[in-house]
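>>> Can you look at this prediction? I've put the sequence above it.
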Amino acid sequence: MANSIVETQMKDVQQFLSSAVVIFEDFLNETTLSALLEEKQGDKDYYKSILTNLRKLLVYCEEGHDACRIILMSDQFQRGAAEKTLYRLYHHCIEEFFAPRSDSWYENSRSAYTGKNSIRFHKEVPDSVSNLFKGLESDFQKIREELEYYETDYRTKMMQSK
C-alpha cells in the first residue's frame, strides 16, 4: 500500500516537472536580457541573476523529471530510491524556486495569510518575469506541500541511522 502512495506521488511530481520544464523552456527561449531591458528599464546585473537562476531551475527540473521517469520505468518500483529522489527534488526544485541560493528573489512567508503570491523581488522586474512566477507559484506550492513529508522523514531516518 505504501509503495502505491509513493509511486502515485512520483507520477504527480513527474507530471508537474514536465509542465514546469515546458514553461521554463518557453520563457527562456523567448526571453533575452535585451528584451527584459526593453520591457522595463532596470538593473542589468539583477536581470542577469534572475535569468541565471531560471536556467538553474530548468536544469534541476529536467534532471528531476528524468530521475522520476527512470524510477517509474523500472521493472520493480524501488521505494527507497523514489523517496530519496523526492527528497532531493524538494531541495533542488521546490526550495530553489522559493528561495534561490543567489538570493535573486525571496519568499514572503506572510503571504500565505493574505492569499497573495509569496515570491518577492528585491528590485522591480518586467511584467513577463512577474507573470512567470505568478503562473508557476501555486503548482510549486502544491508540490511543496506534498513533498514536505520527505524532508522531515528523510532527516529523521538519517538521525536514527547515526
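That came through, no problem. This is a predicted model, so every value here is computed, not measured.

>>> From here on, just use CA atoms for contacts and neighbour counts.
Noted.

>>> How many neighbouring residues does the closest residue to Ser109 other than its chain neighbours have?
Closest residue to Ser109 apart from its sequence neighbours, by Cα to Cα, 6 or more residues apart in numbering: Ser118 at 6.6 Å. When counting by other Cα atoms under 10 Å, one arrives at 20 neighbours for Ser118.

>>> list the contacts for Ser118?
Contact analysis of Ser118 by Cα atoms under 8 Å, 6 or more residues apart in numbering lists 107-112, 137.

>>> just Ile71 next, same as before
By Cα under 8 Å, 6+ apart, the contact set of Ile71 is 77-78, 81-82.

>>> hold the first one in mind and look at this next one:
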Amino acid sequence: MVKSQTQQVERFLMETVENLNTFLNNTTVPTLLKETEASQPYVELLLANMRRLAVFCDEGHQACRVIIKENPFRKAAAEKILYSIYHQCIEEFFSPKNDAWYEDSRAAYTGKNAIKFHEAPPESIQKLVQTLESGFQAIREELEYYETDYRTKMIQSQ
C-alpha cells in the first residue's frame, strides 16, 4: 500500500511541477499586473510562492522517484518521504509561509474553492491555483495518515 501511495504521489507531483513550471516560465510581473488591480508587491509575493511551491514539489517528486526505483522497496524510508511531502508541499499549498493566500476551512462544506486571496489575484494565478487545488486536496487526504502515524512513532521512540 505504501508503494502504491508513493507512486500516486510521485505522479501527482510530476504533474504539479509541470503545471507550475509552465506557468512560471511563461509569466512576468508586468503581464500579471495587467490582469489585476492588486499591488505589485502582492503579485511578486504570489509569484514567489509559486516558485517556492515548485521547488518543494520538485524535491518531493525526485525523492519519490528514488525510493520507488529501489529494490527492495524501503517502506520506512517511503513513509518518511511521504511525511515530508505532506509538510513541505501540501501544507505549503494550503498555508504558504508568507501568507499570500489562506485556506477557508468552511469551503469543504460549501463545495467552493478553499483557497482565498488577500487581494484580487491575477486571473491566471487564480486559475492555476484552482486547477491545482483538487489534486492537493486529494493527496492531503491520502497523506494525513502519515502525519499522525509518524508523529506517534517519533513520540514513542523518545
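Thanks, I have the structure now. Predicted model, so just to flag it, every value in this text is computed and none were measured.

>>> Mind checking the TM-score on these two?
Overlay of the two chains. TM-score (TM-score structural alignment, normalised by the length of the second structure): 0.98; 158 aligned residues with a Cα RMSD of 0.6 Å.

>>> Now the buried members of the contacts of Ser118 of the first structure.
107, 137 (16 or more other Cα atoms under 10 Å).

>>> Is it possible to get JSON lines of the contacts of Ser118 of the first structure that adds distance to Arg144 of the first structure and secondary structure?
Output for the contacts of Ser118 of the first structure, formatted as JSON lines (distance: Cα to Cα, whole Å; DSSP: H, G, I helix; E, B strand; the rest coil):
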{"residue": "Glu107", "distance to Arg144 of the first structure": "13", "secondary structure": "strand"}
{"residue": "Asn108", "distance to Arg144 of the first structure": "15", "secondary structure": "coil"}
{"residue": "Ser109", "distance to Arg144 of the first structure": "14", "secondary structure": "coil"}
{"residue": "Arg110", "distance to Arg144 of the first structure": "17", "secondary structure": "coil"}
{"residue": "Ser111", "distance to Arg144 of the first structure": "15", "secondary structure": "helix"}
{"residue": "Ala112", "distance to Arg144 of the first structure": "13", "secondary structure": "helix"}
{"residue": "Glu137", "distance to Arg144 of the first structure": "10", "secondary structure": "helix"}
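
>>> sorry, back to before: residue in the second structure paired with the residue nearest to Ser109 of the first structure?
In the second structure, the residue paired with Ser118 of the first structure according to TM-score structural alignment is Ala114.

>>> Also Leu57 of the first structure?
By TM-score structural alignment, Leu57 of the first structure lines up with Leu53 in the second structure.

>>> do the same with Leu36 of the first structure
Matched across to the second structure, Leu36 of the first structure falls on Leu32, judged by TM-score structural alignment.
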